[in-house]
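Engineer: The following comprises the amino acid sequence and a computationally predicted model.
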Amino acid sequence: MTMKRALSLALLTALAGACATTPSTPPGPPPPSPPMVSIFTVAHQDDWQLFMNPDAYHGMDEPQEKAVFIHVTAGDAGAGAGGDGPVPYYLAREEGALRAVRFMANAADSTIGKGVKMESAMVDRGGHGVQRYTYANAVVYFLRLPDGNIVNGKVYTPHPESLTRLRSGEAATSGTVEQSARYEGWQDLLDTLNDIVVAERVAGSGLKLHIAELDEELNPLDHPDHRAVAFAMEDVARRHPCSPIHRHLEYHTKTKPVNVTGTDYMIDVGTWAATASGLSDTYAKATWEPEHNAWIGRNYFRVTPPAGPCPSP
């Protein structure tokens, strides 16, 4: 073999090797999220689904996470422990929230159906009996204080024991609609909410707080109950400086573009559909209609980073 031919053969061999396709390694799954307790505190039983999802879903879609949903009012629209249908209206709304949680838990892990049963107990928090449910790695609380508005058609009358009045001192106390507890002033409610946060913290896990945005330039014309709960949780947050605070826009989001897409959008729609079915299946008016659906697919918030360490849980 001549030197020239040998060089040509070597060059062809090198080129063939360079052109060969090396099998690519498919990307592995993303690393697991750090252990975290995410607490979503809202006024009504449909607020977090409309204004805090898919954050709510991603707070419980991995086994090392726990999502806690605190509903402060009964959302009873002035009906108290009653309502027009065979099921008290506040319980119909609670069923909507519970179905939403079950939907998200089963969407996060579809390997086995978890069933409809949820662990239920009336627990002591801050010296008050509070209804608590658990399902998979989610926890749900219902404090059942009166809705801020008594609704009669299109006429809205402030409730005499509303959260807004309790905060201002116009109402000295506020009792739950089913008469399980009475809160002796605003501080009593703050201490109870804080006790829930403390009780649900997990050693070795971080903490995140999700609340409504109070800046009226960012979040104008929000519901008085939404704002009252946010004021309460701002106080609670100061007791837990290790927690970032996610402040969510609420009513105002329907004026903004859809910003939830793909799988998250499917979760958003499914969670809301589960909520609406909980109402209609318990003979309450379903909320699957244009006014409420206009909030689907919109999740706007800002995050304040932690301010310091927290005591160990």
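Structural biologist: Alright, I've got the coordinates.

Engineer: from here on, contacts and neighbour counts on C-alpha atoms
Structural biologist: Will do.

Engineer: ok but Val151 is inside a strand, no?
Structural biologist: Yes: counting by DSSP: H, G, I helix; E, B strand; the rest coil, Val151 falls inside a strand.

Engineer: Included below, for side-by-side comparison, is a second structure:
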Amino acid sequence: MTGIVFHVSGHPDDVLLFRGSHLWNDLTWTGMKTVVVVTTAGDAGFENGWWQAREAGLVEACRVAGGGAAKPEVITVKGHTATHAVTRYLAPTWRCYFLRLPDGNLDGNGFPATKNQSLPKLRDGKISGIDSVASGGASLASQHYASWIEVVDTLHGILTAERQGSDTVHPWVNASDYDRKRDSGSHPDHYATGDALQTFVHADGYYRAWWLSYCTDGRPTNLSGAEYDHKRKLYYSYVEKVKQLYGGAPPCDFDGEWARWGKRCYWSEEKS
């Protein structure tokens, strides 16, 4: 295997809703290693298994397209400033990394259940640190990020390590657009994830595909045929796994979200 491509998502379903047709192509491309990284748990302030179900749903979607079962393992990622424990699901041709940082909420202020911590607040210096939801609220050294740069370093470390041994000179990084004008009205976690990547992807020679998210609702549909069918299969593989694992009524409208974004995929590219 010589090729590699990255998809970096703020929440477990972002890449499925906004870039799913491309993710399917990458997962089914012979000789391609597909790396998916998710920065937040997408917990929405719930402590009843919601984020665990969402994480498992994304892993299931990757399995359906890419094949090969993957079990979670905890690995250490070394950055320039600290070392952090990150959960990884490893399959022969794909892998998923989950930082499991708290969901920032639609206003970027987080949720009481996770001490109102969020990536946007950490980036903006409004809080001095952030804990993974998997730490149970305790500031475990390996799951506590003491600064914004530690989050950036962890993302940088994951991409750098996975890139080793690949013949791809300029790997593509697919991620939420950092540009507030192009991707107006997006989730604060989407912007924060794009902002973190922006600090190093250009200098490291990655090609970038910045996908648009919420603002595409109402734009002309531009997916049909196999592209649409593959994206739908990925997304509903996620949905069915979440429903299977989550004990209560899901706190989101899966079909409603699909109706808004399922037939749409918009992005911009940067290569220089």
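Structural biologist: It's in. The shown structure was predicted, so the numbers you read here are calculated from the model rather than taken from an experiment.

Engineer: how about the alignment partner in the second structure of Asn194 of the first structure, secondary structure?
Structural biologist: Under the alignment (TM-score structural alignment), Asn194 of the first structure pairs with His156 of the second structure. Classification of His156 of the second structure by three-state DSSP places it in helix.

Engineer: My guess is His156 of the second structure contacts Gln198. True?
Structural biologist: No: if you go by C-alpha atoms under 8 Å, His156 of the second structure and Gln198 don't touch, sitting 10.5 Å apart.

Engineer: So which of the two has more stuff around it?
Structural biologist: His156 (21 against 15; other C-alpha atoms under 10 Å).

Engineer: From Ser224 of the second structure, how far out is that one?
Structural biologist: Note on His156 of the second structure: its distance to Ser224 of the second structure, by C-alpha to C-alpha, to the nearest Å, is 35 Å.

Engineer: which residues sit in contact with the equivalent of Glu213 of the first structure over in the second structure?
Structural biologist: In the second structure, the residue matched to Glu213 of the first structure (TM-score structural alignment) is Asp177. Shown in contact with Asp177 of the second structure (C-alpha atoms under 8 Å, 6 or more residues apart in numbering): 183, 190-191, 194, 210-212, 267.

Engineer: one more time with 7 Å
Structural biologist: By C-alpha atoms under 7 Å, 6 or more residues apart in numbering, the contact set of Asp177 of the second structure is 183, 191, 194, 210-212.

Engineer: Now do the helices in the stretch 151-272 of the second structure.
Structural biologist: 188-198, 225-245, 254-261 (DSSP state H, counting those that start in this stretch).

Engineer: for these, which one sits closest to Ala69 of the second structure?
Structural biologist: For the helices of the stretch 151-272 of the second structure, distance to Ala69 of the second structure was read as C-alpha to C-alpha. The smallest value, 14.3 Å, belongs to helix 225-245.

Engineer: Quick one: residues in contact with that closest one.
Structural biologist: Outside of helix 225-245 of the second structure, the residues within contact range by C-alpha under 7 Å, 6+ apart are 16-17, 20-21, 24, 53-54, 56-58, 60-61, 262-263.

Engineer: what separates that helix from the chain centre, distance-wise?
Structural biologist: 16 Å (C-alpha atoms, centre = their mean, to the nearest Å).

Engineer: And stretch 3-23 of the second structure, by the same measure?
Structural biologist: 7 Å.

Engineer: Assess the claim that Ser128 of the second structure and Ser147 are in contact.
Structural biologist: Yes: contact criterion C-alpha atoms under 7 Å: Ser128 of the second structure and Ser147 qualify, at 6.3 Å.

Engineer: Now for these two: what residues contact both?
Structural biologist: Listed as contacting both Ser128 of the second structure and Ser147 by C-alpha under 7 Å, 6+ apart are Leu122.

Engineer: follow-up on the earlier one: so can I have CSV of the contacts of Asp177 of the second structure showing neighbour count and distance to Asn109 of the second structure?
Structural biologist: Shown next, in CSV, are the contacts of Asp177 of the second structure (neighbours: other C-alpha atoms under 10 Å; distance: C-alpha to C-alpha, whole Å):
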residue, neighbour count, distance to Asn109 of the second structure
Asp183, 22, 20
Tyr191, 22, 14
Gly194, 22, 18
Trp210, 23, 24
Trp211, 23, 24
Leu212, 25, 22
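
Engineer: Tell me the one of those nearest Thr76 of the second structure?
Structural biologist: The nearest member of these to Thr76 of the second structure, counting by C-alpha to C-alpha, is Gly194 at 22.7 Å.

Engineer: Quick check: closest non-adjacent residue to that closest one.
Structural biologist: Using C-alpha to C-alpha, 6 or more residues apart in numbering and skipping residues adjacent in sequence, the residue nearest Gly194 of the second structure is Tyr178, 4.5 Å away.

Engineer: What about the one you found, how many residues nearby?
Structural biologist: By other C-alpha under 10 Å, the residues close to Tyr178 of the second structure number 23.

Engineer: returning to that earlier point: when Ser128 and Ser147 of the second structure are compared, which one has more neighbours?
Structural biologist: Each of Ser128 of the second structure and Ser147 has its neighbours counted (other C-alpha under 10 Å); Ser147 has more, 18 against 14.

Engineer: Map the more buried one across to the first structure for me.
Structural biologist: Under TM-score structural alignment, Ser147 of the second structure pairs with Gly185 in the first structure.

Engineer: cool, and Asn25 of the second structure?
Structural biologist: That one, Asn25 of the second structure, aligns with His58 by TM-score structural alignment.

Engineer: what's the neighbour count on the corresponding residue of the second structure for Trp295 of the first structure?
Structural biologist: Correspondence of Trp295 of the first structure to the second structure, assessed by TM-score structural alignment: Trp261. For Trp261 of the second structure, the neighbour count with other C-alpha under 10 Å is 21.

Engineer: Quick check: Leu106 of the second structure touching His187?
Structural biologist: Yes: using C-alpha under 7 Å, Leu106 of the second structure is in contact with His187, at 5.8 Å.

Engineer: higher neighbour count, the two?
Structural biologist: His187 (19 against 13).

Engineer: and the counterpart of the more buried one in the first structure, what does it touch?
Structural biologist: Using TM-score structural alignment as the criterion, His187 of the second structure maps onto His223 of the first structure. With contact set as C-alpha under 7 Å, 6+ apart, His223 of the first structure has no partners.

Engineer: What separation is there between the closest residue to Asp191 of the first structure other than its chain neighbours and Gln187 of the first structure?
Structural biologist: Nearest residue to Asp191 of the first structure, sequence neighbours excluded (C-alpha to C-alpha, 6+ apart): Gly126, at 6.1 Å. In this view, Gly126 of the first structure and Gln187 of the first structure are 11 Å apart by C-alpha to C-alpha.
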